[in-house]
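Undergrad: Next one to model:
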Amino acid sequence: MKKGLFSLLTVIISGALLLSACSQQSSTPAAEGNAASTTTTTTDQATTETSSGLTELLKATDISKLPELAQKRTDTVIVGLTDPSGAFTPYFQQSGYDGNVSSLLYSSLVTVDNSGVPIPDLAESFDISDDQLTYTFHLRKDSKFSDGSPLTADDVAFTWTILHDKAYDGGYDLLSAHIKGGEAYKEGKAKTIEGIKVIDPQTISVTLDKVNATALLTLGSEVLSKAYYGKDYKFGQLDYIKNLHATPVGNGPYKLEKFIPGQEVRFVANENYYKGKVKIEHFIYKTTEGDTFQFVETGEQDFGGFQATTDNIDRLKKIGFLNLQPYTASNYGYLQFNMEHETLKDKAVRQALTYGLDRKTIYVDSNQGAAAIANIPTPQSSWSYTEDGINPYNYDPEKAKQLLDEAGWKEGSDGIREKDGKKLKIHFIGSKKKGTDVFIAVAKENYAAIGVQLEAEQFADFNSQIAKFESGDFDLVSFSTPILTDPSDGVISFVNGEVKGYNNPKIKELYDKGLATNDIEARKAVYKELYQVINEDAPYIFTSYGKSVYAYNGRIEGFNLNPFRGLSTSIPEWTLK
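TA: You can find the predicted model right below:
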């Protein structure tokens, strides 16, 4: 499972946070039905529409209703988070939820503004050569790690180097940036990476073998301390880093105070943060399962994410002390086929299962219109989005039956289709939540009507679902992506082997072509073709684009939703009235 670039705060529709690193490297699975990171959409947050008619920030109407429990917290904010695994080191995370934690512990060399334009973070500035092959980063002289040690170019070089180590098996694909000499280092043919040059303690340059449209953000991610994470480093040996996950040394706005699995993650302000110590001393992620509405209404938590249904928004408005911010996440939901299984290697079967599923009822109608059907691996807000030449796979049981007939699956005496003595059964795995319940109920009926038996398995926690997914013991799994910044983010899973059993050389060719130019119009043409190929191959049943609303305590000021980074860039600016 790939983790990717940015550690982005993400809010799932149930209200707990889900995080994932998101960037061109990753399509890290998130629990199905989740809105993507606390990142919003690439449209202006003040004009984002929901099914309820809420189109802009609605401020709390009666802050006096704030429960006493919340009033007593004068230096602490509490937010819900799905239980992370504890791997809080960037690049080595086990799930997007770990990234939710590390996004407060680490900063990046480069971030993006609300328009998606790269801007400096730990780097004070950066330069790109005329041939677009050499990137030079000028670090801030006041940058330090949380232990007080200085952050220098050597730390950046170390971070880039271990991501090329042959033992690195995490999800961050720095190799895709094609740093000169990177492959030679990975293969053990060189002691250092030729393209990385430490010019002085505050300056480092890196030279690529070829142009890469996403190189700046790929290179500009989190920085690890060489003194801390590199003291035991030997080429080909990275297991030692696992022992450091629980005691991270970062450079972000907060330090890890305590992690109690299944209960909470506690943070305390980092006095060495380069922007200065944040104004809210303590931040807590509550990982306890429960009713998010209840947690927010009683003041146990200060923030929640919900589907933007009329019922939800009406209920949130009545609470009185909550600010409501609508958004449409820059991600997509999907059902992934396991094409290592013989039955699903047949494109006709995958297409039949797509035609045979009433996605509108499952994802739109059941959510009071707080979603739109997806058919390609990019959000509607992306500059690459297109419907030209895209099959919408409208619900069509007769078409599904026709495809299965042609594929040799004939109806048996019990109504379930058979081929070569094998029944057409689909083993689905998903999270234990209302949206999954709706899917199972409708899908079982839909599929039974075309002669397919759906067997469903649900998991109460996301880590268990991921473990089952990694084992390969499934036919169909439900996920959503993290926030997608670049079009390449949404298609990397079809290239890097994450989609089990899927290997179309044309996809890899188009993926590389889409990164080989910085010309937006040329890239649009490439992604249009790429989406058409994926749409035809049907390695996923694309499900929906979710519409959500953030509800947060009206005493919080400085709340800002970056369309590409979400709350991770906003939390350090928060204050409490």
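
Undergrad: from here on, contacts and neighbour counts on C-alpha atoms
TA: Fine.

Undergrad: Confirm for me that residue 185 is in contact with residue 162.
TA: No: using C-alpha atoms under 8 Å as the test, residue 185 is too far from residue 162 to be in contact (9.8 Å).

Undergrad: For residue 405, see how far away the nearest residue to residue 408 once chain neighbours are set aside is.
TA: The shortest distance from residue 408 to any residue other than its chain neighbours is 6.4 Å, reached at residue 419 (C-alpha to C-alpha, 6 or more residues apart in numbering). Distance of residue 419 to residue 405, given as C-alpha to C-alpha, to the nearest Å: 10 Å.

Undergrad: what do you get for residue 75?
TA: Relative to residue 405, residue 75 is positioned 64 Å away (criterion: C-alpha to C-alpha).

Undergrad: So those two - more neighbours on which side?
TA: Using other C-alpha atoms under 10 Å, the more surrounded residue of residue 75 and residue 405 is residue 405, with 16 against 12.

Undergrad: For the helix or strand that one falls within, enumerate the helices and strands it packs against.
TA: Using DSSP states H and E, residue 405 sits in helix 397-406. Packing partners of helix 397-406 (3 or more C-alpha pairs under 8 Å, 6 or more residues apart in numbering; DSSP states H and E): helix 347-355.

Undergrad: what sits up against the longest helix along the chain?
TA: Selection of the longest helix in the chain by residue count, based on DSSP state H, yields helix 520-537. Judged by C-alpha atoms under 8 Å, 6 or more residues apart in numbering, the contacts made with helix 520-537 from elsewhere in the structure are 347, 351, 375-377, 383-386, 388-391, 487, 507, 510-511, 513-515, 517.

Undergrad: rerun at 6 Å
TA: Residues from elsewhere that reach helix 520-537, judged by C-alpha atoms under 6 Å, 6 or more residues apart in numbering: 376, 384, 390, 514.

Undergrad: go on, stretch 126-144?
TA: Judged by C-alpha under 6 Å, 6+ apart, the contacts made with stretch 126-144 from elsewhere in the structure are 123-125, 150-151, 202-208, 211, 274.

Undergrad: how about the helices of the stretch 151-300 of the chain, start to end?
TA: In order along the chain, the stretch 151-300 of the chain carries the following helices (DSSP state H, counting those that start in this stretch): 153-162, 182-186, 215-219, 226-229, 292-297.

Undergrad: Mean neighbour count and distance to residue 329 added to the ones you listed, as a markdown table?
TA: Written out in a markdown table, the entries for these read as follows (neighbours: other C-alpha atoms under 10 Å; distance: least, C-alpha to C-alpha, whole Å):
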| stretch | mean neighbour count | distance to residue 329 |
| --- | --- | --- |
| helix 153-162 | 22 | 30 |
| helix 182-186 | 20 | 35 |
| helix 215-219 | 22 | 20 |
| helix 226-229 | 18 | 34 |
| helix 292-297 | 20 | 19 |
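
Undergrad: could you dump those helices to CSV with distance to residue 460?
TA: Output for the helices of the stretch 151-300 of the chain, formatted as CSV (distance: least, C-alpha to C-alpha, whole Å):
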stretch, distance to residue 460
helix 153-162, 35
helix 182-186, 39
helix 215-219, 34
helix 226-229, 34
helix 292-297, 16
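
Undergrad: Here is the second sequence; please produce its structure so I can put it next to the first one:
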Amino acid sequence: MRRTSGPLLAAITTTTLVALATLSGCTDAGTGSGAAGGGKSTLTLGMTQDIQGWDPTSQPSYQGWASSAVYDSPIRCDATGKPQPYAAESFTFKPDNTGVTLHLRQGMKFSDGTPVDAAAVKASVEYAGKHGGSAARFERMKVTTPDDLTVVITYPEANPLLSARLCELRLASPKYTAAGETNKAPVGSGPYTLDASATTAGSQYTFVKNDSYWDSKSYPYKKLVIKVITNETATINALKTGQLDGSLITQATYSQAKAAGLKIAAQKSQVTRLLITDHLGKKVPALGDVNVRRAMNMVFDKEALAKNLYRGLATPTAQIFRTGSDAYIDDLKDPYPFDVEAAKKLMAKAGYAEGFTLEIPYMQGQGLDALMPVVKQQLSLINIKVKQKTLSGPNAISELLSGKYPVPFWQLGNFGDSRLDIADYLLPDGIWNVSHQEDATVNKHWKKISTVAAEKSAEDQQAINRYVVDQAWFVPLAATSMFYAHSADIDVRPANDSDGLHPVLRDFQ
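TA: Take a look at the predicted model:
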């Protein structure tokens, strides 16, 4: 799972066990198959976590179907991260990545009847710059409006992530955001509107189609129902019995879903890893030696992990970037083969033959439960004593990212636009670079990346990739997939999700 944006991080800090209540009161089956005889009626999707309210700045990309139902963005990013028209029917980015001009569609309206015009887009950018966990991404944008349908956004220096940020931006009615009650009900311009009378927070959210939406044909269902079911067994049962048309599942229930005749869409877009962010050794001196970091890589039999622990549903990898992205190196061989004896020699060379103690944070229920004992066992082979720090409660993610623990253990997604991976995982202000340490080599290449178009930055992105592999900033354990199970009665197009997490709302046909 990708866990990089402020709203997204907030979204995974709570787990609500409402599955049985959701299902016991349910009499409707998912009706995505309603096309037989009279058009498509209802699409019923499962969510493994509750939504985090309706504020436009608190909308995650992970399982963000509710957000996509009610909110538009100025542009959307396709599966490779490239910008495509959305509320803006056309746009022009400055070649030096310092700004963009957007030309909005005519006639769009928010659900309260106010127009989606240049003033509304400006208000949404300014609101995003003052609210939510991602405010820093928008606060320095300057917005001017030459006319009602033209928006000019400038940035004080080159920002290669400008298109990605505008894909994240949710457009909301200025009246709605100004009223200060953004969590009561959403007021956006999306393909659906919330049916509050058929919604129970924490359990079920119901939406009705906005027939006046500019791209209504891409959303064929008259009604969208999202059920919050956090128990995976309950999710599989709901899929089997037709109470859900689709939901995310994991390797643990993959075989059950297959046996039940469900269709499964897989997206290989995650790498489970240890993030060695203290590569200067400021908090844990041993981590400042590259030989220690390399030794940590060499005690894991990645082939065996992929085959046995992940049931053959993962592949070994030496790099953190998504296959096909600009930073990915096709012919990169793993420089750290499984070799415990060689790892011990590296530890001795670094002066740490006797090892050291390393505290690693861990959260239950995030797909790492079976892997954590393996991490402890294998690192013990080179005398690294792992103290497992179990994090829980509403502050677990913020504690994980606080910098207190310089080696987070997580399965992180890979963006279609690999510049986002570099920004989040490698730059000193990256949210997952929890030690926030500078590196001259990374900074040198990032400076060059920042001032050119994405397609011209591949050489420098790959140089960064080679560098962090050589310096062993990560211990990549496996390239894993997100699995989305769905009824054979609905058509799920190849995913358009730039985060590579799951089908987006427009993929359900």
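
Undergrad: Can you give me the TM-score here?
TA: The TM-score (TM-score structural alignment, normalised by the length of the second structure) is 0.79; 477 aligned residues with a C-alpha RMSD of 3.9 Å.

Undergrad: ok, back up a step: and the residue nearest to residue 408 of the first structure, how many neighbours does it have?
TA: The number of residues near residue 419 of the first structure, taken as other C-alpha under 10 Å, comes to 14.

Undergrad: pretty sure it is in contact with residue 409, am I right?
TA: Yes: with contact defined as C-alpha atoms under 6 Å, residue 419 of the first structure reaches residue 409; the gap is 5.1 Å.

Undergrad: Show me what the helix or strand containing residue 314 of the first structure is packed up against.
TA: When elements are assigned from DSSP H and E, residue 314 of the first structure belongs to helix 310-319. Counting by 3 or more C-alpha pairs under 6 Å, 6 or more residues apart in numbering; DSSP states H and E, no packing neighbours are recorded for helix 310-319 of the first structure among the helices and strands.

Undergrad: Please tell me how far that helix is from the chain's geometric centre.
TA: 27 Å (C-alpha atoms, centre = their mean, to the nearest Å).

Undergrad: in the helix or strand following that helix, what's buried?
TA: Next along the chain after helix 310-319 of the first structure, taking DSSP H and E as the criterion, comes strand 322-328. With burial defined by 16 or more other C-alpha atoms under 10 Å, the residues of strand 322-328 of the first structure counted as buried are 322, 323, 324, 325, 326, 327, 328.

Undergrad: what angle separates strand 322-328 of the first structure from helix 310-319?
TA: Our comparison of strand 322-328 of the first structure with helix 310-319, counting by axes from the mean of the first three to the mean of the last three C-alpha atoms, to 10 degrees, yields an angle of 150 degrees.

Undergrad: Can you state the mean residue-to-residue distance of the next helix or strand after strand 322-328 of the first structure versus the second structure?
TA: Sequence-wise, the next helix or strand beyond strand 322-328 of the first structure is strand 333-337, with elements assigned using DSSP H and E. Comparing strand 333-337 of the first structure with its match in the second structure after superposition yields a mean distance of 2.7 Å (mean C-alpha distance after the TM-score superposition for the first structure).

Undergrad: Which elements pack onto strand 333-337 of the first structure?
TA: The contact analysis (3+ C-alpha pairs under 6 Å, 6+ apart) places strand 333-337 of the first structure against strand 476-480, strand 540-542.

Undergrad: And residue 226 of the second structure, what's its match in the first structure?
TA: The pairwise alignment with the first structure assigns residue 226 of the second structure to residue 284, based on TM-score structural alignment.

Undergrad: who's in contact with its match?
TA: With contacts defined as C-alpha under 6 Å, 6+ apart, residue 284 of the first structure is in contact with 78, 265, 266.

Undergrad: Mind checking which of those are in strands?
TA: Secondary structure from DSSP state E places 78, 265, 266 of the contacts of residue 284 of the first structure in strands.

Undergrad: Pick the one among the residues you listed closest to residue 474 of the first structure.
TA: Closest approach to residue 474 of the first structure among those (C-alpha to C-alpha): residue 265, at 31.7 Å.

Undergrad: Surely the closest one is in contact with residue 259?
TA: Yes: counting by C-alpha under 6 Å, residue 265 of the first structure does reach residue 259; the two are 4.5 Å apart.

Undergrad: Looking at these two, which has the bigger crowd around it?
TA: Ranked by neighbour count (other C-alpha under 10 Å), residue 265 of the first structure and residue 259 place residue 265 first, with 24 against 17.

Undergrad: Tell me the spacing between the more buried one and residue 85 of the first structure.
TA: For residue 265 of the first structure, the distance to residue 85 of the first structure under the criterion C-alpha to C-alpha works out to 11 Å.

Undergrad: go on, residue 549 of the first structure?
TA: Residue 549 of the first structure sits 27 Å away from residue 85 of the first structure when distances are taken as C-alpha to C-alpha.

Undergrad: So for those two, which sits in the more crowded spot?
TA: Just comparing residue 549 of the first structure and residue 85: by other C-alpha under 10 Å the higher neighbour count belongs to residue 549, 30 against 16.

Undergrad: Which helix or strand contains the more buried one?
TA: Residue 549 of the first structure belongs to strand 544-553 when elements are defined using DSSP H and E.

Undergrad: In terms of secondary structure, what does that strand contact?
TA: Contact analysis of strand 544-553 of the first structure by 3+ C-alpha pairs under 6 Å, 6+ apart lists strand 303-307, strand 322-328, strand 371-373 as its packing neighbours.

Undergrad: now the ones you listed in a markdown table, with distance to residue 499 of the first structure?
TA: A markdown table is the format used below for those (distance: least, C-alpha to C-alpha, whole Å):
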| stretch | distance to residue 499 of the first structure |
| --- | --- |
| strand 303-307 | 28 |
| strand 322-328 | 26 |
| strand 371-373 | 21 |
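
Undergrad: what residues does stretch 379-395 of the first structure touch?
TA: Under the contact criterion C-alpha under 6 Å, 6+ apart, stretch 379-395 of the first structure has outside partners 42, 330, 331, 355, 356, 358, 524, 532.

Undergrad: Spit out the contact partners of the third one.
TA: Under the criterion of C-alpha under 6 Å, 6+ apart, the neighbours of residue 331 of the first structure are 36, 379, 481, 483, 484.

Undergrad: do residue 403 of the first structure as well
TA: With contacts taken as C-alpha under 6 Å, 6+ apart, residue 403 of the first structure has the following neighbours: 348, 352.

Undergrad: and with 7 Å instead?
TA: 348, 349, 352 (C-alpha atoms under 7 Å, 6 or more residues apart in numbering).
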